[in-house]
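1. Provided below are the primary sequence and the corresponding predicted coordinates.
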Amino acid sequence: MASDNGGALAVGSSAPDFELEGMGPAGAETVSSEALKGTPYLLYFYPRASTPGCTTQACDLRDHLAELRIPGGGALKVLGVSPDGVSALEKFITKQALSFTLLSDHEHTLAEAYGVWVKKKLYGREFMGIERSSFLIDAEGRIAAFKRKVRPAQHVAWVQEALAQLG
């Protein structure tokens, strides 16, 4: 269910390994791909906490989290990734009452591994930043589906469609 060319990453390929500090509803935590083995999860990359598009996307996920279920299984674990520091993530989670974990990829290592740290252009200025993207990882740690250039308001619908195709 890949939507775009993911470079070296493709449906069925192993998801890049990671270990990142972050903030969850219960406080600071460290999340690793190794600890997630056996658990399907959504890894979504967003440019910056507390910006309009990122807030729309995060709140929509929050509001529909209970509906995002693995076919024949439990709830989908959702992890948001941005280059923000942990303190910015804490403020974002608190202000928006988010019920999932946000991870700090301040050196954009994971973003680069997923190919979502890209050259962007805004008002004629070029800079490097996150391409809003989403990856559904299966219990074996393989990419089950992905979407590049996610539109914040359409993200949940894509996740629901991707989950339905897993069944």
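-> Perfect, thanks for sending it. As the structure is a prediction and not an experimental result, all values here were calculated from the model.

2. C-alpha only now, for contacts and for neighbours.
-> OK.

3. tell me where this protein has helices.
-> For the chain, the helices defined by DSSP state H occupy 33-36, 52-64, 86-96, 109-113, 155-166.

4. quick one: V116 from A164, how far?
-> Taking CA to CA, to the nearest Å as the measure, V116 falls 25 Å from A164.

5. rewinding a little: dump the helices of the chain to CSV, plus distance to E131 and mean neighbour count.
-> Output for the helices of the chain, formatted as CSV (distance: least, CA to CA, whole Å; neighbours: other CA atoms under 10 Å):
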stretch, distance to E131, mean neighbour count
helix 33-36, 21, 14
helix 52-64, 12, 18
helix 86-96, 18, 17
helix 109-113, 9, 17
helix 155-166, 14, 17
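
6. next up, a structure to set beside the first:
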Amino acid sequence: MALREGDPAPDFNLPKDGGGSLALSDLKGRKVVLYAYPKDDTESCTKEAIAFNGLRAEFAAAGAEIIGISPDPARRHDKFKQKYGLAFPLVADESHAMLEPYGLWVEKSMYGRKYMGVERTTFLIDVHGRIARIWPKVKVAGHAEEVLAAVRAL
């Protein structure tokens, strides 16, 4: 992984669902849960989004913003959010401008075929813009709850 806990979180400014853009620097002074996922509307990615969405009130009460990011276009994010009633921003990184500096655009392998894709990873960024915690190679079950506990402890 390119980044480590304690490092400043690299800023980005990318298109988001619903139009407009989102910059990490706009959220300075707040805790940010930034989770990267491979593709909208796939089984694990949907489960992860629904889990974070189900706990969004608890994350807000703990002072944290949730942001999902994938290489899917913003139009696809719009459909994904609407289909599952997601209430947090989804950022589109089609050019991998954020995914590469964060070390998330990696070579993967499935059934012997190699390809480039997103490594499912979550970052907890503190109020000073530093990476407080990293969860690499996330397993979806129980993950949102584990991240919430870390947010509360921060």
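-> It's in. Values in this document were obtained by computation on a predicted structure and should not be read as measured data.

7. could I get the TM-score for this pair?
-> Once the chains are laid over each other, their TM-score by TM-score structural alignment, normalised by the length of structure 2 reads 0.94; 154 aligned residues with a CA RMSD of 1.3 Å.

8. nearest residue to N13 of structure 2 other than its sequence neighbours?
-> In space, N13 of structure 2 comes closest to A23 once its chain neighbours are excluded; the distance is 4.0 Å by CA to CA, 6 or more residues apart in numbering.

9. which residue lines up with that neighbour in structure 1?
-> Under the alignment (TM-score structural alignment), A23 of structure 2 pairs with S32 in structure 1.

10. its match reaches F18, doesn't it?
-> Yes. Between S32 of structure 1 and F18 a contact is recorded at 5.4 Å, counting by CA atoms under 8 Å.

11. list the contacts for the residue of structure 2 positioned farthest from its centre?
-> Among the residues of structure 2, the one whose C-alpha is farthest from the average of all C-alpha positions is G112, by CA atoms, centre = their mean at 27.4 Å. Taking CA atoms under 8 Å, 6 or more residues apart in numbering as the contact definition, G112 of structure 2 lies against nothing.

12. if I line the two up, what does it land on in structure 1?
-> G112 of structure 2 is assigned G124 in structure 1 as its aligned equivalent, the criterion being TM-score structural alignment.

13. tell me the contacts of K114 of structure 2?
-> K114 of structure 2 sits next to 107-108 when contact means CA under 8 Å, 6+ apart.

14. quick one: it from R30 of structure 2, how far?
-> Taking CA to CA as the measure, K114 of structure 2 falls 38 Å from R30 of structure 2.

15. again with R120 of structure 2
-> Here R120 of structure 2 is placed at a distance of 23 Å from R30 of structure 2 (CA to CA).

16. please say which of these two ends up with more neighbours.
-> Legend: neighbour count by other CA atoms under 10 Å for R120 of structure 2 and R30, higher for R120 (22 against 16).

17. trace E107 of structure 1 over to structure 2, please.
-> In structure 2, the residue paired with E107 of structure 1 according to TM-score structural alignment is S95.

18. who's in contact with its match?
-> Shown here is S95 of structure 2, whose contacts under the criterion CA under 8 Å, 6+ apart are P71.
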